[in-house]
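**Student:** Sharing a model that was predicted from the sequence below.
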Amino acid sequence: MICQKTSLFKWKPDLEGAIEEYSKAATCFRTCKAYDLAKNAYIKTAELQAITNSKYYAGKNYEQVALLCKETKHFEQAAELMEKSASMFVEHGTPDSARLVLEKGGKMVEKELPLKAVHLYKKASAIADNEDRPNNAAENIGKCARILINERKLDQAMECLKKEIAFHERSQSYPMIGKSVTGIILVYLHNDDFAAAYAFYEKSFK
């Protein structure tokens, strides 16, 4: 693109101009349903925005590419781009936006790529924890636990349920603790570990 070129009388590329042109191209390609071209244009826009320190807008454009990937059923790439979007929001200093895009990404790929969804939800939970939002942290780690139970990864599910309990304790959401405790007991029972199930019950409800 001519905006990115330099010459004898133009020492610096016009990155802002290039961003504007790539953005226009992305919109046109998307309208025409030329999705691969639209994705490339959005990615170019985001890369240039990251260079010019417009990290928030870079994050929004990576999110747009991810949505296009969802439309074309490229779920692995969609998840990676939602994670990239979140990292831009974190660098910009808007962790809530990062958490929300990770949650959206997890929901986007949960059916097709459940373990990738777990990865995204865990990152969302960690961000919520860092921002002292235990309810959000609990909600996301709880989603991980339920997916892992469905995937028969019970040891990992139990770890998530224990973290969920800790978050609920921090926020004093005592009714929710009971649900997580019940989940752990059921996992123990599924593993035929009746002694551990009873011990955990005694510890939790005494």
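**Tutor:** Yep, that arrived.
**Student:** can we go C-alpha only for contacts and neighbour counts from here?
**Tutor:** Noted.
**Student:** ok, and the closest non-adjacent residue to Ala137?
**Tutor:** Leaving out its chain neighbours, the residue that sits closest to Ala137 by Cα to Cα, 6 or more residues apart in numbering is Ser125, at 4.1 Å.
**Student:** tell me which residues in the helix or strand hosting the one you found are buried?
**Tutor:** Using DSSP states H and E, Ser125 maps to helix 114-130. Across helix 114-130, burial judged by 16 or more other Cα atoms under 10 Å covers 114-129.
**Student:** In terms of secondary structure, what does the next helix or strand after that helix contact?
**Tutor:** Sequence order places helix 134-150 as the next helix or strand after helix 114-130, per DSSP H and E. The helices and strands touching helix 134-150, judged by 3 or more Cα pairs under 8 Å, 6 or more residues apart in numbering; DSSP states H and E, are helix 114-130, helix 154-171.
**Student:** roughly how far out does the helix holding Ser125 sit from the chain middle?
**Tutor:** 6 Å (Cα atoms, centre = their mean, to the nearest Å).
**Student:** Same check on stretch 34-54?
**Tutor:** How far stretch 34-54 lies from its chain's middle: 19 Å, per Cα atoms, centre = their mean.
**Student:** One more: stretch 97-106?
**Tutor:** Centroid separation for stretch 97-106 versus its chain: 4 Å, with Cα atoms, centre = their mean.
**Student:** Got another one to weigh against that:
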Amino acid sequence: MDAKLAEGMKHIQAAEKCMKTSFIKWKADPDGAASEYTKAAIAFKNAKALDKAKSAYEEAAEHQLQCRQLFHAAKSFEQAAFVAKDMQDLLQTSKLVERACNMFLENGTPDTAALALLRAAKMVEGELPDRAVSMYLRAGQIYENEGNFRRAADAVRSAPRLLIRHKKHDEAVTALQREINYNGEAEAFDLTHRLVVCMVVLHLYRGDCVAADKAFKNGYSYPGFGESDEAAITEQLLESMNTGDESQASQILNNPLFKYLDNDFAKLARDLRESPPDGIFMNNGGSGTTPSEEQGAGASSEDEYADGLC
């Protein structure tokens, strides 16, 4: 037997002994057992006995919970998650990190909880994109609860882009709106303006001109949007679709504003230019009013915009 493996087994035996009672030892010692399980996990890991190492870390965590050592228990679950990753068991990685997150939150260390989720989401996003998105969004929610909207925005940033890569465009709308809201709360208005453009592109790619029009109008709620290049160029794009001018829309989508969006949105804009969805262009010229004119008119009726701009 490998020396490190034998060392690990000795620590397991010591941990089990800590939990035994007798006539002269009336109480179990979960704290001592947790320490021995941790030592065993390290020895097993060094011996490349990863399954044993993961189990030992989980045992350490369970015994630390018995001692109400929430932070240490969370760290042990996190270590078990790292071992699961080395075992290529990413589902277990995500589950163990989520359990660690719960412990961190109960311990009153939300920043550590959010960081654990973000690290794990990055680990699993290639194989388990849905779980990764869930973890990105939960990290954002944790920062939101703490009133840290800038970090909340950074936390959720990967979620809509990951959903777009996996063709889940409806879910991407919801995640992107979270990112927009957080940046707005953080008063990162220049970034918010660009994200409004991303939202318009995403809706147009989905073939939903009404939603694109509404997203554009919502941009006016952020200071400086009405005077921005983003507003002017996006308005021209919506006008061209309202008038059925595919040539003009293609030229506008070739503008650097769209070409230099974040990569996933730039690809949507390119695809929109090369293969626009059916029915996205109106051929009757619409009402002849521009989005900014409608905005300035202050009309509030939903029915008035029932046909959108496209």
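**Tutor:** Ah, there it is. Computed from a predicted model, the values in this text were never measured in an experiment.
**Student:** hmm, back to that, any chance of the helices and strands packed on helix 134-150 of the first structure in a markdown table, plus distance to Cys69 of the first structure?
**Tutor:** Formatted as a markdown table, these follow (distance: least, Cα to Cα, whole Å):
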| stretch | distance to Cys69 of the first structure |
| --- | --- |
| helix 114-130 | 15 |
| helix 154-171 | 29 |
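**Student:** burial count for the counterpart of Lys84 of the first structure in the second structure?
**Tutor:** Counting by TM-score structural alignment, Lys84 of the first structure lines up with Arg99 in the second structure. Neighbours of Arg99 of the second structure under the rule other Cα atoms under 10 Å: 16.
**Student:** who does the helix or strand that Arg99 of the second structure is a member of touch, helix- and strand-wise?
**Tutor:** Element membership of Arg99 of the second structure [criterion: DSSP H and E] is helix 90-107. On a contact count with 3+ Cα pairs under 8 Å, 6+ apart, helix 90-107 of the second structure meets helix 70-86, helix 110-124.
**Student:** tell me the most buried of the ones you listed?
**Tutor:** Comparing these by mean neighbour count (mean count of other Cα atoms under 10 Å), helix 70-86 ranks first with a mean of 24.
**Student:** and it, which stretch of the first structure?
**Tutor:** Aligned by TM-score structural alignment, helix 70-86 of the second structure falls on residues 55-71 of the first structure.
**Student:** Tell me the residue in the second structure aligned with Ala157 of the first structure.
**Tutor:** Per TM-score structural alignment, the equivalent position to Ala157 of the first structure in the second structure is Ala172.
**Student:** now Asn140 of the first structure
**Tutor:** When the second structure is aligned by TM-score structural alignment, Asn140 of the first structure is paired with Ala155.
**Student:** burial measure for the closest residue to Ala175 of the second structure other than its chain neighbours, as a count.
**Tutor:** Using Cα to Cα, 6+ apart and skipping the chain neighbours, the partner closest in space to Ala175 of the second structure is Pro160 (5.1 Å). As a burial measure, Pro160 of the second structure scores 27 neighbours (other Cα under 10 Å).
**Student:** Pro160 of the second structure contacts Val173, correct?
**Tutor:** Yes. Using Cα atoms under 8 Å, Pro160 of the second structure is in contact with Val173, at 7.1 Å.
**Student:** Could you pull up the contacting residues of the residue nearest to the spatial centre of the second structure?
**Tutor:** The residue lying closest to the centre of the second structure (Cα atoms, centre = their mean) is Tyr136, at 2.6 Å. Contact analysis of Tyr136 of the second structure by Cα atoms under 8 Å, 6 or more residues apart in numbering lists Leu117, Leu118, Ala121, Ala155, Val156, Arg157, Ser158, Ala159.
**Student:** and what of Ser76 of the second structure?
**Tutor:** Thr38, Tyr57, Glu58, Ala60, Ala61, Ala100.
**Student:** What is the equivalent residue in the first structure for the third one?
**Tutor:** Taking TM-score structural alignment for the superposition, Glu58 of the second structure sits opposite Ile43 in the first structure.
**Student:** contacting residues for its match?
**Tutor:** Ile43 of the first structure sits next to Asn61, Tyr62, Val65 when contact means Cα under 8 Å, 6+ apart.
**Student:** Mind putting these into CSV with distance to Lys33 of the first structure?
**Tutor:** CSV is the format used below for the contacts of Ile43 of the first structure (distance: Cα to Cα, whole Å):
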residue, distance to Lys33 of the first structure
Asn61, 17
Tyr62, 18
Val65, 13
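**Student:** what's the closest of those residues to Asn53 of the first structure?
**Tutor:** Asn61 (13.8 Å; Cα to Cα).
**Student:** any idea how far Thr31 of the first structure is from that closest one?
**Tutor:** Between Asn61 of the first structure and Thr31 of the first structure the computed distance is 16 Å (Cα to Cα, to the nearest Å).
**Student:** quick one on the thing from earlier: now do the contacts for the match of Lys84 of the first structure.
**Tutor:** Contacts of Arg99 of the second structure by Cα under 8 Å, 6+ apart are Ala74, Phe77.
**Student:** Now Val201 of the second structure: closest residue in space, sequence neighbours ignored.
**Tutor:** Nearest to Val201 of the second structure is Ala269, by Cα to Cα, 6+ apart, at 6.2 Å.
**Student:** what residue of the first structure takes the place of that neighbour?
**Tutor:** Aligned partner of Ala269 of the second structure by TM-score structural alignment: none.
**Student:** where does Ala269 of the second structure land in three-state SS?
**Tutor:** For Ala269 of the second structure, the secondary-structure state derived from DSSP: H, G, I helix; E, B strand; the rest coil is helix.
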